[in-house]
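**Student:** this one's structure only:
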């Protein structure tokens, strides 16, 4: 396997776009994305493994690729394919390229920096387009769906994967000092994100049909992994909740914030890293849709 550096294409990002997916906060977001990939690797593999193909795709586009969770799962699932990985973040794409080189698949990856709310770059004619936790960030999802439809080869497949919400980590009656704290944090965070990302939680089936696709399958995958599943569960919880804190600090009472901060204090006696009752609980919805012609 060649170890050549992945190819990179730059399409100038549109500076005025302000929706959440463009506003990356560097290493913190990248760390969460990498931990998500590590903890949920089996579930991601189950999704890619169920994609219906009579003949394996040779060219795949990963829209909103982040640090490469989908890209690398798809490279494993389809060993004869090349992936064009698209994201707005130069940092995420650099991290993805470094992983591709380390894993010996650099010759199968092309990275493209682009803001898909603006002009779309030339992404070729893929047989598969993959969009995981990215479509709801589009300013005009209907436009983006039509773009994907036109992009795909005839008979090509579009896979949309969306989160049902932010993962839960603590038992409902935890922590002892403020039972139900995590649910109150989620409620506050969801109110915040509903304003910024109004398409989160959308039913993509009717929108896919409206864009000309034939929806072949819709399913929901339930995830419940306790700490014994992976050493990364604690770090995944820590970094995820750290990213949540700025969105809830104006809504939670001081008593909740004090206990929340104690969980995030890795040097303190109540650090979330030291809890043995953690689990990752979430759901992911998957739509697979076919272009006709």
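**Tutor:** Perfect, thanks for sending it. Here the structure is a predicted model, which is why all the values come from computation and not from measurement.
**Student:** drop to CA atoms for contacts and neighbour counts, all remaining ones
**Tutor:** OK.
**Student:** Which parts of this protein are helices?
**Tutor:** Listed in chain order, the helices of the chain (DSSP state H) span 27-39, 41-49, 69-77, 90-102, 141-151, 181-196, 204-210, 233-248, 254-264.
**Student:** how about the fourth one: buried residues?
**Tutor:** Using 16 or more other C-alpha atoms under 10 Å as the test for burial, helix 90-102 gives 90-93, 95-97, 99-101.
**Student:** and if you look at the third one?
**Tutor:** Residues 69-75, 77 are the ones in helix 69-77 that count as buried (16+ other C-alpha under 10 Å).
**Student:** and which of those residues is nearest to residue 243?
**Tutor:** Of all the buried residues of helix 69-77, residue 243 sits closest to residue 69, with 19.0 Å by C-alpha to C-alpha.
**Student:** Residue 31 is in contact with that closest one, correct?
**Tutor:** No: counting by C-alpha atoms under 8 Å, residue 69 stays clear of residue 31, with 11.9 Å between them.
**Student:** neighbours of the residue lying closest to residue 240 once chain neighbours are set aside, just the number please.
**Tutor:** Sequence neighbours aside, residue 32 is the residue nearest to residue 240 in space, at 6.2 Å (criterion: C-alpha to C-alpha, 6 or more residues apart in numbering). Neighbours of residue 32 under the rule other C-alpha atoms under 10 Å: 21.
**Student:** try the one 5 residues further on
**Tutor:** The tally of other residues near residue 37 (other C-alpha under 10 Å) stands at 20.
**Student:** circling back: would JSON lines of the buried residues of helix 69-77 with distance to residue 169 be doable?
**Tutor:** JSON lines is the format used below for the buried residues of helix 69-77 (distance: C-alpha to C-alpha, whole Å):
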{"residue": "69", "distance to residue 169": "21"}
{"residue": "70", "distance to residue 169": "23"}
{"residue": "71", "distance to residue 169": "26"}
{"residue": "72", "distance to residue 169": "26"}
{"residue": "73", "distance to residue 169": "24"}
{"residue": "74", "distance to residue 169": "27"}
{"residue": "75", "distance to residue 169": "30"}
{"residue": "77", "distance to residue 169": "29"}
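**Student:** Next up, the contacts around residue 48.
**Tutor:** Residues in contact with residue 48 (C-alpha atoms under 8 Å, 6 or more residues apart in numbering) are 73-74, 77.
**Student:** That one and residue 224, how far apart?
**Tutor:** Applying C-alpha to C-alpha, to the nearest Å, the value for residue 48 to residue 224 is 19 Å.
**Student:** next, the one to line up against it:
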């Protein structure tokens, strides 16, 4: 069930934050080769691969992920959208030596670099697979989505984020790296950084409320062993009551770096 919720959350993120994702891909489309061969690192449920293939008609995408269930979901969606001939999948642990990918024009890493055991090594590998003049795209979260800003439940959500940030730090996730500096050290040039401050006001459409419910439910389960029973019960009450609320909004910040090999 938790795995299904992760897939649903990633799919909803792409749907609810459609304008952000479209703007980033349009930017990539202006900078990339006319019919780019793209490697999607840590492709997850495939939202990036699908959007790239959908919005860049000449693109061919190789989606790499360590999770076969995620890749199966991606393949099914690609076939359903008529994109199966332009999206291939490769099961790969990107903390190990990378599989042969052939010539690549764009390396796309959306919210995946912070999961790498050694991001500097991963960026060096990305440099190695790119054609001269090829494009690296790194998108990372500056803040995870918040849905209860300005509501009586905002302090509960804030406390949950503090606890989750601590958990991610203890797990060794690279959430606060200086990505621009790491990209430059890997040999890339023309590093451009854009910050996106995303704010979707209340009321959210039903998909936005479901996005909030799945995201906060994952937070609650992630904090199962870290919060007192009373605080977990409060989170349960909030999650259960999210459908139908008209005071939910979305607040999140993301930064994207584009660089040339």
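**Tutor:** Sure, I can see it. Please read these numbers as outputs of a predicted model, since none were measured by experiment.
**Student:** Residue 43 of the second structure maps to what in the first structure?
**Tutor:** Aligned counterpart of residue 43 of the second structure in the first structure: residue 65 (TM-score structural alignment).
**Student:** Look up how far residue 157 of the first structure lies from its match.
**Tutor:** 17 Å.
**Student:** Over to residue 291 of the first structure?
**Tutor:** In terms of C-alpha to C-alpha, residue 291 of the first structure sits 6 Å off from residue 157 of the first structure.
**Student:** on that earlier part again, pick the one among the buried residues of helix 69-77 of the first structure closest to residue 140 of the first structure.
**Tutor:** Set against residue 140 of the first structure, the nearest of these by C-alpha to C-alpha is residue 70 (22.7 Å).
**Student:** who are the neighbours in contact with that closest one?
**Tutor:** The contact partners of residue 70 of the first structure, by C-alpha under 8 Å, 6+ apart, come to 44, 62, 130, 132.
**Student:** What of residue 42 of the second structure?
**Tutor:** Contacts for residue 42 of the second structure (C-alpha under 8 Å, 6+ apart) come out as 63-66, 94, 109-110, 112.
**Student:** Excluding chain neighbours, give the residue nearest to the alignment partner in the first structure of residue 201 of the second structure in space.
**Tutor:** Under the alignment (TM-score structural alignment), residue 201 of the second structure pairs with residue 226 of the first structure. Closest residue to residue 226 of the first structure apart from its sequence neighbours, by C-alpha to C-alpha, 6+ apart: residue 279 at 4.0 Å.
**Student:** ok, how many other residues are close to the counterpart of that neighbour in the second structure?
**Tutor:** Residue pairing (TM-score structural alignment): residue 279 of the first structure is matched to residue 249 of the second structure. Residue 249 of the second structure has 22 neighbours, counted by other C-alpha under 10 Å.
**Student:** How many residues are close by residue 152 of the second structure?
**Tutor:** Residue 152 of the second structure has 8 nearby residues by other C-alpha under 10 Å.
**Student:** show me the contacts for the alignment partner in the first structure of it.
**Tutor:** Aligned by TM-score structural alignment, residue 152 of the second structure pairs with residue 174 of the first structure. Counting by C-alpha under 8 Å, 6+ apart, residue 174 of the first structure makes contact with 180-181.
**Student:** now, which of the contacts of residue 70 of the first structure lie within strands?
**Tutor:** Among the contacts of residue 70 of the first structure, the ones falling in strands (DSSP state E) are 62, 130, 132.
**Student:** Aligned counterpart of the second one in the second structure, please.
**Tutor:** Aligning on TM-score structural alignment places residue 130 of the first structure opposite residue 108 in the second structure.
**Student:** correct me, but its match touches residue 38?
**Tutor:** Yes: using C-alpha under 8 Å, residue 108 of the second structure is in contact with residue 38, at 7.0 Å.
**Student:** Can you pull the residues that touch both of the two?
**Tutor:** Counting by C-alpha under 8 Å, 6+ apart, nothing touches both residue 108 of the second structure and residue 38.
**Student:** wait, residue 136 of the first structure sits on residue 196?
**Tutor:** No: using C-alpha under 8 Å, residue 136 of the first structure makes no contact with residue 196, being 10.6 Å away.
**Student:** just to revisit the earlier point, I figured the residue nearest to residue 226 of the first structure hits residue 169, correct?
**Tutor:** Yes: counting by C-alpha under 8 Å, residue 169 is a contact partner of residue 279 of the first structure at 5.0 Å.
**Student:** By how much does the strand ranked longest in the second structure deviate from the first structure on average?
**Tutor:** Counting by DSSP E, the longest strand found in the second structure is strand 130-146. Here the mean offset of strand 130-146 of the second structure against the first structure after fitting is 0.6 Å, by mean C-alpha distance after the TM-score superposition for the first structure.
**Student:** Roughly how far does the closest residue to residue 281 of the first structure other than its chain neighbours sit from residue 163 of the first structure?
**Tutor:** Of all residues not flanking residue 281 of the first structure in the chain, residue 224 sits nearest, at 4.6 Å (C-alpha to C-alpha, 6+ apart). Shown here: residue 224 of the first structure relative to residue 163 of the first structure, a distance of 14 Å by C-alpha to C-alpha.
**Student:** With neighbour numbers in mind, choose between these two.
**Tutor:** Comparing residue 224 of the first structure with residue 163 by other C-alpha under 10 Å, the one with more neighbours is residue 163, at 19 against 14.
**Student:** mean shift between stretch 233-240 of the first structure and the second structure?
**Tutor:** With mean C-alpha distance after the TM-score superposition for the first structure, stretch 233-240 of the first structure departs from the second structure by a mean of 0.6 Å once superposed.
**Student:** Contacts for that stretch, please.
**Tutor:** For stretch 233-240 of the first structure, contacts defined as C-alpha under 8 Å, 6+ apart pick out 28, 31-32, 35-36, 39, 169, 226-227, 264, 272-275, 278-280.
**Student:** Please state the offset of that stretch from the chain centre?
**Tutor:** Taking C-alpha atoms, centre = their mean, to the nearest Å, the mean C-alpha location of stretch 233-240 of the first structure is offset from the chain mean by 16 Å.
**Student:** One more: stretch 73-81 of the first structure?
**Tutor:** Computed by C-alpha atoms, centre = their mean, the separation of stretch 73-81 of the first structure from the middle of its chain amounts to 18 Å.
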